[in-house]
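>>> With the sequence up front, the predicted model follows.
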Amino acid sequence: MNPRKRKGTSVELFLFKKLRDKGFAVTRAPASGSKRKDPIPDIIAMKKGIIVLIELKSRSKEGKIYVSKEQAEGAKEFADKSGGYLFLGIKTPSTFKFLDFSKLRSTKGGNYVADEPTVDKEGLSFEDLLKFVDNKLGISLDTFFADGNNG
């Protein structure tokens, strides 16, 4: 396995384990470089009916993140069919952020790009991603105190 693919796989496995440890049912669907007919996001995570789809990109330095037109459109189609929430997961040496796919902009060539200011301003941390799911589930701190054992 080439070093670049190995790095991508290790990032996928890292995120897979983190999500699994937080109570998600998770699957990896690594398809980079494959001849799949149906594009699938790298990570599919589900928790009590909420589906989170993550297309991962790993970079050794900060900067713009590009997603090919085919990859982006395939991921969006999968999200539409599944009803999942689609994110671009961006791993750099200093951060791991999750950007709602709708925040990517298209380039003149038809590809998609996330620039650093957008990722910094609108990207979610891992903890924020968990809060996003909890909000979709209707879970709040009040829920934990409503069980009658708060006293």
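That came through fine. Residues are numbered from 1 along each chain as shown.
>>> Going by C-alpha atoms from here, please, whenever you check contacts or count neighbours.
Noted.
>>> so who does the most centrally placed residue in the chain touch?
By Cα atoms, centre = their mean, the chain has its centre lying nearest to residue 54, at 2.8 Å. If you count contacts by Cα atoms under 8 Å, 6 or more residues apart in numbering, residue 54 has them with 41-44, 86-89.
>>> Filter the residues you listed down to just the ones in helices.
Members of the contacts of residue 54 lying in helices (criterion: DSSP state H): none.
>>> now residue 18: how far from residue 112?
Distance, residue 18 to residue 112, by Cα to Cα, to the nearest Å: 27 Å.
>>> ok, the two, which is more surrounded?
Of the pair residue 18 and residue 112, residue 112 is the one with more neighbours under other Cα atoms under 10 Å, namely 21 against 13.
>>> Let me know whether my guess that the residue nearest to the centre of the chain is in a helix holds.
No. Read with DSSP: H, G, I helix; E, B strand; the rest coil, residue 54 is strand and lies in no helix.
>>> So which bits of the lengthiest helix in the chain are buried?
Longest helix of the chain, by residue count under DSSP H: helix 3-21. For helix 3-21, the neighbour count (16 or more other Cα atoms under 10 Å) marks 8-9, 11-12, 15-16, 19 as buried.
>>> same deal with stretch 45-65?
45-47, 51-58, 65.
>>> Same list (those) but as CSV, adding distance to residue 124.
Output for the buried residues of stretch 45-65, formatted as CSV (distance: Cα to Cα, whole Å):
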residue, distance to residue 124
45, 16
46, 18
47, 18
51, 16
52, 13
53, 14
54, 12
55, 14
56, 14
57, 15
58, 16
65, 15
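>>> alright, now check it against this:
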Amino acid sequence: MANAKGDRRERELVNKLDEEGFAVMRAPASGGATQRELPDVLAGNGDVFYAIEAKSSSGDPIYLSGEEVEALVYFSQNFGAKPKIGVRFDREDWYFFHPADVHQTDGGNYRVKKETALEEGDPMVALQADDEDEGSEHGIGDVLNAVAEGILSVEEAEEMLG
């Protein structure tokens, strides 16, 4: 999201998360200011912490490279945050996905269609009530799916579930 619209959308996301009671920071190094791959936004409320890769589109599907998703999962695991892909389509709200729930293309990239976001994405309020640690829909199954799709190694999955 190196363009002006993307930057504006990231700032909008930061403001919305702040309004929801999260301590939030937009990573200044996102977009290539450093060699380290960092998520666009970090947010936490004392109970749950997220590393968010934010993408927006006027209506076309949103694509993320396999490297972006791998870097998000890697950072999240090491930081102790839950990885989320935040998507926003024009005239719609933000919707969030665990990386294991995003469609992986044959080429190893990831895609979120607008209709998928509206039907299956978690709205902002769901971030407050996230209970992945209690075995909800984004718990053990998501970790196992991430292993099956090659997003996580078995060792990484053991650490997350251990």
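Looks like it arrived, so ask away. Owing to the predicted nature of the structure, the values given are computational and were not obtained by experimental measurement.
>>> Show me which of the contacts of residue 54 of structure 1 are buried.
For the contacts of residue 54 of structure 1, buried by 16+ other Cα under 10 Å: 41-44, 86-89.
>>> Tell me which of these fall in strands.
Counted as lying in strands by DSSP state E, out of those, are 43-44, 86-89.
>>> Now distance to residue 97 of structure 1 too, for those residues, in a markdown table please.
Listed next are those as a markdown table, based on distance: Cα to Cα, whole Å:
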| residue | distance to residue 97 of structure 1 |
| --- | --- |
| 43 | 14 |
| 44 | 16 |
| 86 | 13 |
| 87 | 9 |
| 88 | 8 |
| 89 | 6 |
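>>> and which of those is nearest residue 69 of structure 1?
residue 88 (13.7 Å; Cα to Cα).
>>> So which residues of structure 2 form strands?
With DSSP E as the criterion, structure 2 has strands spanning 23-26, 41-44, 49-57, 62-64, 82-89, 94-97, 103-104, 110-112, 122-123.
>>> and of the ones you listed, who's closest to residue 132 of structure 2?
strand 82-89 (8.9 Å).
>>> For that closest one, give me the average deviation versus structure 1.
Strand 82-89 of structure 2, aligned to structure 1 and superposed, deviates on average by 1.0 Å (mean Cα distance after the TM-score superposition for structure 1).
>>> quick one: that strand aligns where in structure 1?
The alignment of strand 82-89 of structure 2 onto structure 1 (TM-score structural alignment) covers residues 85-92.
>>> As TSV, the buried ones among the contacts of residue 54 of structure 1 with distance to residue 119 of structure 1 would be great.
Converted to TSV, those look like this (distance: Cα to Cα, whole Å):
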residue	distance to residue 119 of structure 1
41	19
42	19
43	19
44	21
86	15
87	11
88	10
89	10
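>>> out of the residues you listed, who's nearest residue 95 of structure 1?
Proximity of those to residue 95 of structure 1 (Cα to Cα) peaks at residue 89, which lies at 10.4 Å.
>>> does that closest one really touch residue 55, like I thought?
Yes. Residue 89 of structure 1 is within contact range of residue 55, at 5.9 Å (criterion: Cα atoms under 8 Å).
>>> Residue 72 of structure 2 corresponds to which position in structure 1?
Looking across to structure 1 (by TM-score structural alignment), residue 72 of structure 2 lines up with residue 75.
>>> Same check on residue 11 of structure 2?
Alignment note (TM-score structural alignment): residue 11 of structure 2 maps to residue 13 of structure 1.
>>> Check residue 129 of structure 2 too.
Per TM-score structural alignment, the equivalent position to residue 129 of structure 2 in structure 1 is residue 131.
>>> Same question for residue 156 of structure 2.
Looks like residue 156 of structure 2 stays unaligned there (TM-score structural alignment).
>>> What's the local residue count around residue 156 of structure 2?
By other Cα under 10 Å, 17 other residues sit near residue 156 of structure 2.
>>> picking up where we left off before, I'd like the distance between the residue nearest to the centre of structure 1 and residue 42 of structure 1.
Separation of residue 54 of structure 1 from residue 42 of structure 1 (Cα to Cα) stands at 6 Å.
>>> so how far does stretch 72-82 of structure 1 sit from its counterpart in structure 2?
Mean for stretch 72-82 of structure 1 is 0.9 Å (mean Cα distance after the TM-score superposition for structure 1).
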